[in-house]
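J.: Provided below for reference: sequence and predicted model.
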Amino acid sequence: MSVRTVSSQADAANPLGYEKEGKLLVGFAIPCIISMLVTSLYNIVDQIFIGQGVGLLGNAATNIAFPLSIACTAIALLLGIGSATNFSLQLGAGNEKRSAEYAGNGLCLMALFGTVLMAVTLLFLTPMLKFFGATPDVLPYAEAYTRITALGFPFLIMNTGMSKLILADGSPRYSMMSMLIGALINTALDPLFIFGLDMGMTGAALATILGQIVSFCISIRYLFHFKSVPFSRGCFTIDGDRTRKIFSYGASACFNQIAMGVVQIVLNNTLAHYGALSIYGSDIPLACAGIISKVNMIFMSFVIGISQGVQPIIGFNYGAALYRRVKKSYLLALAVATGLSLAAFACFQLFPRQIISIFGTGSEMYYQFSERYFRIYMFLTLINGIQPVTSNFFNSIGKARLGVFMSLTRQILFLLPLIVIFPLFMGIDGVMYAGPIADGAAAIVCGFFTVRELRELTRLQQKNEKTN
């Protein structure tokens, strides 16, 4: 059977092959954005209520625990996006049985990895939090919070990973609702547990895991209602070859999260060390950086939601050899992400104090540091949509190694060395200036590889047109 015949059948059978790219992007990206916002909301809602009910040390504690949240997201995206990408590529090529096998393999891996991470965290909790940068004053708060949230890691990883498979199956609204309901439960229980029952950090953690468990139960229900493929018991096994391909296609998104976690750990320790040598002390920079990281997560939720929403569109059409649709879908996603980046840039530059005030009050020195950190570190937010969309684009078309490289450019190749080197000469201000320089360098690298790949897509499309 020729490629053109396969793609023609895909066109007739699946809207991903014939519906307008803009309509598909809206339909898939909006639920992804909301799902990503919900993931961010778990952390941000806790941060707001903890800031109001516990104070600065509580905010610093959630920042210390944040790398573990990043680890959960990294594992979920490794297995969720890896499974969903293989699912989409096989579905686009007409291989329904293999699509189902990749989905089942991915779900088994999610359960396994979530359980292992929970066990490791509980066994090595205190040394782990100290390694993440906890000061003696912050450590008890971080322990109380993380000891409970660790119990929810398997549910969080499975729900986040399953949401990508549900999306790839063509049910973005269901994916969104499973995440949204859990976040609403977390938001409702936070004030009850923190203020009403006076449970402090423990209450915030309990609210978080209860919301995650409910979301997990909703997602599990969908396993019995997949639209594109039927499941059998044999699908739910771990196969070495399928696992390797899942890791390969999910590595880009995973490594991006791991890089964020590594940077966060180094950043926490750098801020604590150089903060102690400055007029701010160590706890103010830790608390402020934690808040700004969570606020940036809101912006990145839009960008990453767009990049994930376009994944099944690009993956299906690339598998069906519809290269013009692949190119158009990518450029459209990039344009939307850039527009949102400009809006975020304006907010970060114009309203830093107002944003920080949402998370509780502090001294004038606290606000002074926060405003400078916001305006300098986030100065090139306006181009931060390029790297996530481009990284996921390469991943979606099966070029996993290039996708991984793109995902590591900002965090590992540029930001991490700069965070270490600049403070040696500039003190704590060096951390702030490392951000925009890394952003600019990453955008240049992504632009180079993108132009090359778009030319290749044009060549493939012209070759197909001549053949047919």
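T.: That came in fine, so what should we check first? Residues are numbered from 1 along each chain as shown.
J.: please count neighbours and contacts with C-alpha atoms only from this point.
T.: OK.
J.: how about the helices in the stretch 101-250 of the chain?
T.: Taking DSSP state H, counting those that start in this stretch, the helices of the stretch 101-250 of the chain run over residues 125-131, 139-149, 153-168, 172-191, 200-222, 240-276.
J.: closest to Cys446 out of these?
T.: For those, proximity to Cys446 was assessed by C-alpha to C-alpha; helix 240-276 is nearest, at 13.6 Å.
J.: buried ones in the closest one?
T.: By neighbour count, with 16 or more other C-alpha atoms under 10 Å as the criterion, the buried positions of helix 240-276 are 242-243, 245-276.
J.: one step back: quick one, which of the helices of the stretch 101-250 of the chain is nearest to Asp11?
T.: Of those, nearest to Asp11 by C-alpha to C-alpha is helix 153-168, at 16.1 Å.
J.: buried residues, the closest one. List them.
T.: Buried, per 16+ other C-alpha under 10 Å, within helix 153-168: 153-168.
J.: next: stretch 133-144.
T.: Gly133, Ala134, Thr135, Val138, Leu139, Pro140, Tyr141, Ala142, Glu143, Ala144.
J.: can you redo those residues as JSON lines with distance to Ala344?
T.: Listed next are the buried residues of stretch 133-144 as JSON lines, based on distance: C-alpha to C-alpha, whole Å:
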{"residue": "Gly133", "distance to Ala344": "29"}
{"residue": "Ala134", "distance to Ala344": "30"}
{"residue": "Thr135", "distance to Ala344": "32"}
{"residue": "Val138", "distance to Ala344": "31"}
{"residue": "Leu139", "distance to Ala344": "33"}
{"residue": "Pro140", "distance to Ala344": "35"}
{"residue": "Tyr141", "distance to Ala344": "31"}
{"residue": "Ala142", "distance to Ala344": "30"}
{"residue": "Glu143", "distance to Ala344": "33"}
{"residue": "Ala144", "distance to Ala344": "34"}
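J.: and the comparison structure, right after this:
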Amino acid sequence: MKSSRQDLGKGSVPKLVLGLAVPAMIAQFVNVLYSLIDRVYIGNIPGVGDLALAGVGVCGPIVTLLSSFGTLVGLGGSILMAIRMGEGNNATARKVLANCFLMLVGLSALLTAGFLICREPLLRCFGASDATFPYADTYLTIYTAGTFFALMAVGLNYFITCQGYSTVGMAAVLIGAVANIILDPVFIFALNMGVAGAAAATVLSQFLSCAFTAWFLFCKPPIRIGLCRPDFPLMFRVAGMGFPPFLILATDSIILIAMNAVLQYYGGPEQGDALIACATIVQSCMALITGPMLGISSGTQAILSYNYGACRSDRVRQAARCVLRMCLGFTVIMFVVFQLLAGQIVRIFTSDASLLELSAWGLRVFTLGIIPLAVQYARVDGLTALARTRTSLALSLFRKAGFVLLTLALPAFFGARAAFYAEPLADVISACVSGTVFVLVFEPQLARREFHAAEQLFRED
């Protein structure tokens, strides 16, 4: 297979950002299609579509949490590896990749066992009713059995992109997504497997993506997967670097859990399942915004990290500006699309008139703050790329804590539907805070890096 590699330390920064961001956007968009396509087909299962959709929606937090562990290792390790590559220290870069591979293997085994054992109380806690539990239990059991493939496909892909092979990283995700699109209708409808077929198709698709990703990293790039003894201090550092983006994804699960529980509680027996089905549709559509935007902000982190390691502050500044502009441009377009076409978009999930009307309203509300959200993504991931993990972690926690508090508080005063306003309110507030913090710490961080590099060079002389 022929693959082009981009040199992160040379050439036009805007072209580099575009070259990494566009494939990463596409990869993340396609990655979102895994759950989106499942939910589209599940929502259209004759007779039980709405209940099955609500059941799979209850599984959403666990599915998100499982994949976020791949991001914890992959994004944290790839940032550290890119910095070492920028320093010209390829030996340590190889050691980082080898230890991250071991981390993914160990985490997949622990998570598979843990979630299979605890799935019933977790699903009940997360909002599964007697009517939706059978669908949720079936989907989660099969999906969790394929955790190894999911974590490897997500985690290892970052190490392809950070070496400049953005199109290969995109191809790895496309392989799985195309397979899922083909297999879903076959398993769900042709083989009459229903929800079990959706989960089986997803696991098989993730296996194909995982196999391609592992093959490439074992055989092709300059920094390949190798065997080594576990370096636990290095593993802890990788986890520390990857914790802020992991927290962003993992706390999405907490928000989904809180929202499902709140909607079930305040909606009651009459509206609870319908509101959860609505939230499932809305959150699936929202992922079409946050997924690609994460592709822009995280997919371009390698440029910031590499040039930060090489003490090229001018290129770091230019890349940070380009990333923010891309995020803002993308969210402006998506805001217009979702506000104008909400009814047509949710129609692909359901034909039920009342659920369609409710979901269109929920989607318009949920996306009111997506333009400010671009600032949050670009600035938090930018600070993570510069190894400011504590700062980015604090900003992530601030947004997620506000989101959860608003999700819990608003329905208590204004009814169950008010939970949908938590997203735009949290997005606007956190964007203001993150933008301000970034302005205050960005330049001092670059100055410190240049000072320490000059000091080290002086000592060597």
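T.: That came in fine, so what should we check first? Note that this is a predicted model, so its numbers are computed, not measured.
J.: between the buried residues of helix 153-168 of the first structure, which is closest to Glu19 of the first structure?
T.: Ala168 (15.4 Å).
J.: which residues touch the alignment partner in the second structure of that closest one?
T.: For Ala168 of the first structure, the aligned residue in the second structure is Cys162 (criterion: TM-score structural alignment). Going by C-alpha atoms under 8 Å, 6 or more residues apart in numbering, Cys162 of the second structure touches Ser78, Ile79, Met81, Ala82, Gly299, Ala302.
J.: relative to Gly309 of the second structure, which of the residues you listed is nearest.
T.: Ala82 (7.8 Å).
J.: now the helix or strand hosting that closest one: buried residues?
T.: Using DSSP states H and E, Ala82 of the second structure maps to helix 49-86. Residues of helix 49-86 of the second structure classed as buried: 49-86 (neighbour count, 16+ other C-alpha under 10 Å).
J.: what's the answer for stretch 323-331 of the second structure, then?
T.: Neighbour counts over stretch 323-331 of the second structure (16+ other C-alpha under 10 Å) mark Val323, Leu324, Met326, Cys327, Leu328, Phe330, Thr331 as buried.
J.: does Leu65 of the second structure really touch Ile248, like I thought?
T.: No - here Leu65 of the second structure does not reach Ile248: they are 10.2 Å apart, not a contact under C-alpha atoms under 8 Å.
J.: coming back round to it: of all the buried residues of stretch 133-144 of the first structure, which two lie farthest apart?
T.: For these, the farthest-apart pair by C-alpha to C-alpha is Gly133 and Ala144; their separation is 15.9 Å.
J.: for the top helix by length along the first structure, which positions count as buried?
T.: In terms of residue count, the longest helix belonging to the first structure (DSSP state H) is helix 429-467. Buried positions in helix 429-467 of the first structure, judged by neighbour count with 16+ other C-alpha under 10 Å: 429-440, 442-443, 446, 450, 454, 457, 461.
J.: residue in the first structure paired with Cys219 of the second structure?
T.: For Cys219 of the second structure, the residue aligned by TM-score structural alignment is His225.
J.: which residue is the nearest non-sequential neighbour of the equivalent of Ala337 of the first structure over in the second structure?
T.: Counting by TM-score structural alignment, Ala337 of the first structure lines up with Cys327 in the second structure. Distance criterion C-alpha to C-alpha, 6 or more residues apart in numbering; nearest residue to Cys327 of the second structure, sequence neighbours excluded, is Ala374 at 5.2 Å.
J.: can you pull the contacts of the counterpart of Gly197 of the second structure in the first structure?
T.: Using TM-score structural alignment, the equivalent of Gly197 of the second structure in the first structure is Gly203. Taking C-alpha under 8 Å, 6+ apart, we find Gly203 of the first structure in contact with Asp190, Phe193, Ile194, Leu197.
J.: neighbour-wise, give me the winner out of the residues you listed.
T.: Asp190 (27 neighbours; other C-alpha atoms under 10 Å).
J.: surely it touches Ala207?
T.: Yes - contact status for Asp190 of the first structure versus Ala207: in contact at 5.5 Å, counting by C-alpha under 8 Å.
J.: just to revisit the earlier point, okay if I get the helices of the stretch 101-250 of the first structure as TSV plus distance to Met110 of the first structure?
T.: Below are those laid out as TSV (distance: least, C-alpha to C-alpha, whole Å):
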stretch	distance to Met110 of the first structure
helix 125-131	22
helix 139-149	17
helix 153-168	5
helix 172-191	17
helix 200-222	12
helix 240-276	11
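J.: closest one to Ser35 of the first structure among these?
T.: helix 172-191 (5.1 Å).
J.: post-alignment, that closest one versus the second structure, mean distance?
T.: Helix 172-191 of the first structure, aligned to the second structure and superposed, deviates on average by 0.9 Å (mean C-alpha distance after the TM-score superposition for the first structure).
J.: which other residues reach that helix?
T.: Residues outside helix 172-191 of the first structure that contact it (C-alpha under 8 Å, 6+ apart): 27-28, 31-32, 34-35, 38-39, 41-42, 45-46, 49, 159-160, 163-164, 166-167, 203-204, 207-216, 218-219.
J.: hmm, try it at 7 Å
T.: By C-alpha atoms under 7 Å, 6 or more residues apart in numbering, the residues outside helix 172-191 of the first structure that reach it are 28, 31-32, 34-35, 38, 41-42, 45, 49, 163, 166-167, 203-204, 207-208, 211-212, 214-215, 218-219.
J.: can you list the buried residues in it?
T.: Result for helix 172-191 of the first structure [16+ other C-alpha under 10 Å]: buried residues 172-183, 185-187, 189-191.
J.: centre of the chain versus it, how much separation?
T.: 17 Å (C-alpha atoms, centre = their mean, to the nearest Å).
J.: stretch 136-150 of the second structure too?
T.: 18 Å.
J.: what count of nearby residues applies to Ile281 of the second structure?
T.: Neighbour tally, Ile281 of the second structure, other C-alpha under 10 Å: 30.
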